[in-house]
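>>> Below are the sequence and a predicted model for it; my questions follow.
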Amino acid sequence: MAQNTPDHMRPLGAQISHMLKARGVDTIFGIPGVHNQEMYRGIEEAGITHVLARHEQGAGFMADGYARATGKPGVAYVITGPGLCNIMTPMGQAYSDSVPMLVLSSCLDETAARKGQLHQMKDQRGAAATVSDWSEEARTAAAAYTLIDRALTEFTTNRSRTKHIQVPIAQLQANAPQPPARLDSPVLGRTMHSGHVVKRIADALKSAKRPIMILGGGAKHGSSVYQEIATRAGVATFCTYAGRGVIAGDHPLYFGSTLARPDSTRILKQADLVVVIGSELAEVDLWRPELGHSSPTIRIDIDPSVMTGERQEGDMQIVAHASDVMDEVCDALADHTPDTLWSPKDIAATRAQWRAEIEAERPGILPVTDALKACLPKDTMIYSDMTQIAYAAKEVWDMDRPGHWHHPTGFGTLGYATPAAIGGAVARKGKPTMAIIGDYGFHYTMAELGVAVELGLSLPIILWDNGKLGEIEDSMIGAQIAPNAVIAYNPDFCKLAEAFGANSAAPKTLSQMQDAVKQAFETDGPTLIYVTPDITG
């Protein structure tokens, strides 16, 4: 920095870190390079913790896991070109699952008139835009500050989705004035809904004989109100995978996170009112083209784009934070005596039937998930991968609180669980965090195990090894395709973990597995717990 530079001037890259710290960011995940090194000038000076990933994909998943654990933005720093490309998969995952992720990257100063530069892309900003809410280039310090504040504000006021800001290298290096003073966080007052709207919803619930409520991830804030509504109005409930824990698993009118069961359409056809809260009812929620009901529908969601499609007489669509509306609806039901036709006995029988179906579809998995659930400490947060053990668990494992099981549901990427759990463990210092991943998915991001060792995270990683891409093999057989390319050579995973400096265990019984999990939570550093289907044999 020049001798005569005013004290308040620093290179823009350093100013950005100071600005983020002032806005509440305490952790950044990433990998430095020549192109983005100016972003690293201010990290330590600002008092921000930096977690060095082994690959930008790992950095992105860690930022995702951190954001899901805290509700705060997960922030990542990456370089021009390949760094940005490597993190695009996590960006897409965070976008599809409504996770607040902010990715800041460097970019080349000029790409139209100059070719052949290091890390050059034809349209880096445009590439990032395909997997984010928006992707913008800040060509001045003022623009960088404005875009950062825009991103952080939108995370709290709109549906949370990935944002990308790229800054030309010359701008990162140039001296810039201090960012504007920290702004107060946006104050979200209660959405102004007319009493007429609340009354219509409450009256519809009061008059319905077989109302059903479907609760998605958007219902996890202020979740206690939904349990009260279900009781006061006699509403049968389903949760999406993202909504698990919003309703207690032992509620007598709870059907579980079983919307994807083909037979759930039989239940939905019986409904005379369906209330959908905080869910887009995506393909990955239903695994069929339509919900399967014929009754009037009330939908409440912060995202108006999920309201598209055919409407029928009696439907209501309300764009709002769900709790703003449903708190008032709950109050309106205070003196109501439910007159429901739903039978707790029938619901329990249906859930038992569906559990039997899941056991038949995925033999031997449910005893493992039951044993895992029974041995976990209270408040354990779980990150799972695209693997059969997680697919089964998501349908039968009732959570006792919302926002404590995270899965790469929308984008559906392999390799998510290990780095995402690392991000969650960084955020949840002293609280139990666990990963569940399959053998093939572990290959994708196994290098990030070194980060968990480096940070001394007491992180159990349940590695389910069925020796193949089991879900793909089953799908091929179902489509009458001779299975091929579904088996890969696996290393000795325990020795691999030990080579990283991690702990390992290969339990032979469910009881031994439970002991290994309990010990892992008390051990310094991560523990890879290697489990195969033989554990139930």
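Good, I have the coordinates.

>>> CA atoms for contacts and neighbours, from now on please.
Noted.

>>> what sits against the closest residue to A393 other than its chain neighbours?
Of all residues not flanking A393 in the chain, T369 sits nearest, at 6.1 Å (CA to CA, 6 or more residues apart in numbering). Contacts for T369 (CA atoms under 8 Å, 6 or more residues apart in numbering) come out as I389, A393, W397.

>>> who's in contact with Q514?
Contact analysis of Q514 by CA under 8 Å, 6+ apart lists A371, L372, C375.

>>> most surrounded residue in those residues?
L372 (18 neighbours; other CA atoms under 10 Å).

>>> Heading C-terminal from the helix or strand containing the residue nearest to A393, find the next helix or strand.
Secondary structure from DSSP states H and E places T369 in helix 366-375. With elements assigned by DSSP H and E, the helix or strand that comes after helix 366-375 is strand 381-384.

>>> Give me the distance between that next one and the centre of its chain.
On the basis of CA atoms, centre = their mean, to the nearest Å, strand 381-384 sits 10 Å off its chain's mean C-alpha point.

>>> Next: stretch 484-499.
Its chain's C-alpha centre and that of stretch 484-499 lie 27 Å apart, by CA atoms, centre = their mean.

>>> what's the answer for stretch 52-67, then?
Centroid displacement of stretch 52-67 relative to its chain, using CA atoms, centre = their mean, is 13 Å.

>>> now do stretch 262-271
Distance of stretch 262-271 from its chain centroid, counting by CA atoms, centre = their mean, is 28 Å.

>>> Identify the residues contacting that stretch?
Under the criterion CA under 8 Å, 6+ apart, residues R210, P211, I212, T258, L291, G292, H293, S294, S295 lie in contact with stretch 262-271.

>>> Put this next to the first one:
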Amino acid sequence: MTTLGEALIGLLEAHGVDTVFGIPGVHTVELYRGLAGSRIRHVTPRHEQGAGFMADGYARASGRPGVAFVITGPGLTNTITAMGQARADSVPMLVISGVNATDTLGKGLGHLHELPDQRGMMEKVALSSRRIARPEELPGALADAFSLFAGARPGPVHIEIPIDVMAMPADALAPLPVIAGPPAPDAAQIARAAALAGNASRPLILAGGGAKMAEAALRRLAETLDAPVVLTANARGLLHAHKLAVPASPSLKSVRRLIDGADLVIALGTELGPTEYDMYGDGGFVLPKNLIRIDIDAAQLARHPAAVAIEADAEAATDALFVALPGVRSGDGSGTARAAAARNAARAELPAYMQAQLEAVETIRDTLPGSIIVGDSTQPIYAANLYYDHDRPAGWFNAATGFGALGYGPPAAIGAALAVPDATVVCLSGDGGFQFSLPELGAAVDAGAPVIFVIWNNRGYREIETSMRDVGVEPVGVSPAPPDFRKIAEAYGISAEWLGSPAGLSEALLRASAAKKPYLIEIAVD
């Protein structure tokens, strides 16, 4: 007899899953029955939040959904923060959890890990939450999840299986097909957009995270329109060193001036949210009047008015728009000059201390070209989100925008390293944020994930301390004492070194890269 738990593993394999992140418990034992004999690799974090962040990093680096197994109750609630981050940044994540036996649900009998309404709670965070009441429901639930990942704006999906259902016979379950592909761009809307683009003399493109897999199409459209491309933090890595690229935040005044000077703006895969466009909260970003929006999510398109709104995948819509462009355009040929001026002004707009932090990030990129840099909410990440040109599509991501979860970097970097084993992965975290996920060093060792952990140690939550001082609040609670990170790393068998400043970072990175295993570099910052 094949149980439902065993059938689950086979169904996940059929959907292309090769890795799951999770911590087994008494309420998920049956989900693990078929795992040892499968092709799926299981990675054990030290906390279920780490499982979620690992799944997130795996998905962002690879473009494939990340999968987490967690127990009923506290295991699932521990994962909610990671799911919130995934929802904010449109990351495909499948969380499969247990739940108490069917005949006990909602009765408040005090069973282990009991919640009043676990699925109702998850419906507030996940794009969908579904309970499997009978084995034959599982193939459809998985097909629905993977169809959403393939054809709509992705995010976290939750499936829960009662512990009595996990052990039920499930001999005849077969995977259902995934309904692949997002909606095709509407031809009439494409024609309208092409007419506007053909008549624009100073067009501009805003590229967000939804465009990060559409580099070739974006490059072709930008070059044809002679349009500068402003890259939000989640789009960095696209158009590296390109003459039309502006890898700078629309929260900067110089970038806003560039946008204001355009007579047509094409917003491609970006929600136009304040953590990208108004991170200082000054209200200075004004939505362009002549705006074309392209987004896979109809609900997202409805949130901001646009002259033309195209519901479609970024790559498909960009290609269709390029094909529909008129042969003769009215552009004034200033795109390259406008982009160069904006780049120079944006970098100059950063204060001196941010310039120094940016240089540290650029040292990582230049020392380890083509690497994936996974960030936490730390000062160099904030600086680089304002201005930084990464050299690999989907190779720069962090939790400092959107939901803004601390502790994201270390586990997400582990997930990325397992998803793309031929890439060098660097985790850049502050000493405060790193302590949120410090035990995940052990998970990196267990999984053989050769992440280079770089800790920017300024002995506290310096960004929050600065914010308090800026508004006249005496700083409280912003100086948690950091441990000796090298000793902790060495306790896990990880080589580590300490730098008194960023000056020796390049040489340390080369040593770390040569090690081909987890490595820690701590930088003391005044």
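Nice, I can see it. Predicted, not measured: the structure shown is a model, and the values here were computed from it.

>>> what's the TM-score for these two chains?
Overlay of the two chains. TM-score (TM-score structural alignment, normalised by the length of structure 2): 0.94; 520 aligned residues with a CA RMSD of 2.0 Å.

>>> Please work out which residues of structure 2 line up with the helix holding T369 of structure 1.
In the comparison with structure 2, helix 366-375 of structure 1 aligns to the range 358-367 (TM-score structural alignment).

>>> Mean distance of that stretch to its aligned residues in structure 1, please.
Here the mean offset of stretch 358-367 of structure 2 against structure 1 after fitting is 1.9 Å, by mean CA distance after the TM-score superposition for structure 1.

>>> Look up the counterpart of stretch 265-273 of structure 2 in structure 1, residue range please.
Mapped onto structure 1 using TM-score structural alignment, stretch 265-273 of structure 2 covers residues 274-282.

>>> From one end of that stretch to the other, what's the distance?
End-to-end distance for stretch 274-282 of structure 1: 16 Å, by CA to CA, to the nearest Å.

>>> What segments of the stretch 251-400 of structure 2 are strands?
Taking DSSP state E, counting those that start in this stretch, the strands of the stretch 251-400 of structure 2 run over residues 264-268, 291-295, 308-311, 372-375, 396-398.

>>> Structure 1: matching residues for the second one?
Just to be clear, that refers to strand 291-295 of structure 2. Aligned by TM-score structural alignment, strand 291-295 of structure 2 corresponds to residues 297-301 of structure 1.

>>> with structure 2 superposed, average distance for that stretch?
Aligned to structure 2 and superposed, stretch 297-301 of structure 1 gives a mean residue distance of 0.7 Å (mean CA distance after the TM-score superposition for structure 1).

>>> contacting residues around that stretch?
If you take CA under 8 Å, 6+ apart as the criterion, stretch 297-301 of structure 1 is touched by 201, 218, 273-279, 307, 314-322.

>>> Buried ones among those?
Among these, those classed as buried by 16 or more other CA atoms under 10 Å are 201, 218, 273-279, 307, 316-322.

>>> May I ask which of the contacts of stretch 262-271 of structure 1 has the most neighbours?
Most neighbours among the contacts of stretch 262-271 of structure 1, by other CA under 10 Å: I212, with 28 neighbours.

>>> element containing that one, please.
strand 211-215.

>>> with structure 2 superposed, average distance for that strand?
Mean deviation for strand 211-215 of structure 1: 0.9 Å (mean CA distance after the TM-score superposition for structure 1).

>>> by contact count, what packs against that strand?
strand 236-239, strand 273-277 (3 or more CA pairs under 8 Å, 6 or more residues apart in numbering; DSSP states H and E).

>>> what span of structure 2 lines up against it?
Using TM-score structural alignment, strand 211-215 of structure 1 pairs with 203-207 in structure 2.

>>> what ranges do the helices span in the stretch 401-537 of structure 1?
Shown for the stretch 401-537 of structure 1, the helices assigned by DSSP state H, counting those that start in this stretch span residues 417-427, 439-445, 449-455, 470-478, 493-500, 510-522.

>>> measure G261 of structure 2 to K289 of structure 2 for me?
Look at G261 of structure 2 and K289 of structure 2: by CA to CA, they are 11 Å apart.

>>> cool, L406 of structure 2 as well?
Computed as CA to CA, the L406 of structure 2 to K289 of structure 2 distance reads 36 Å.
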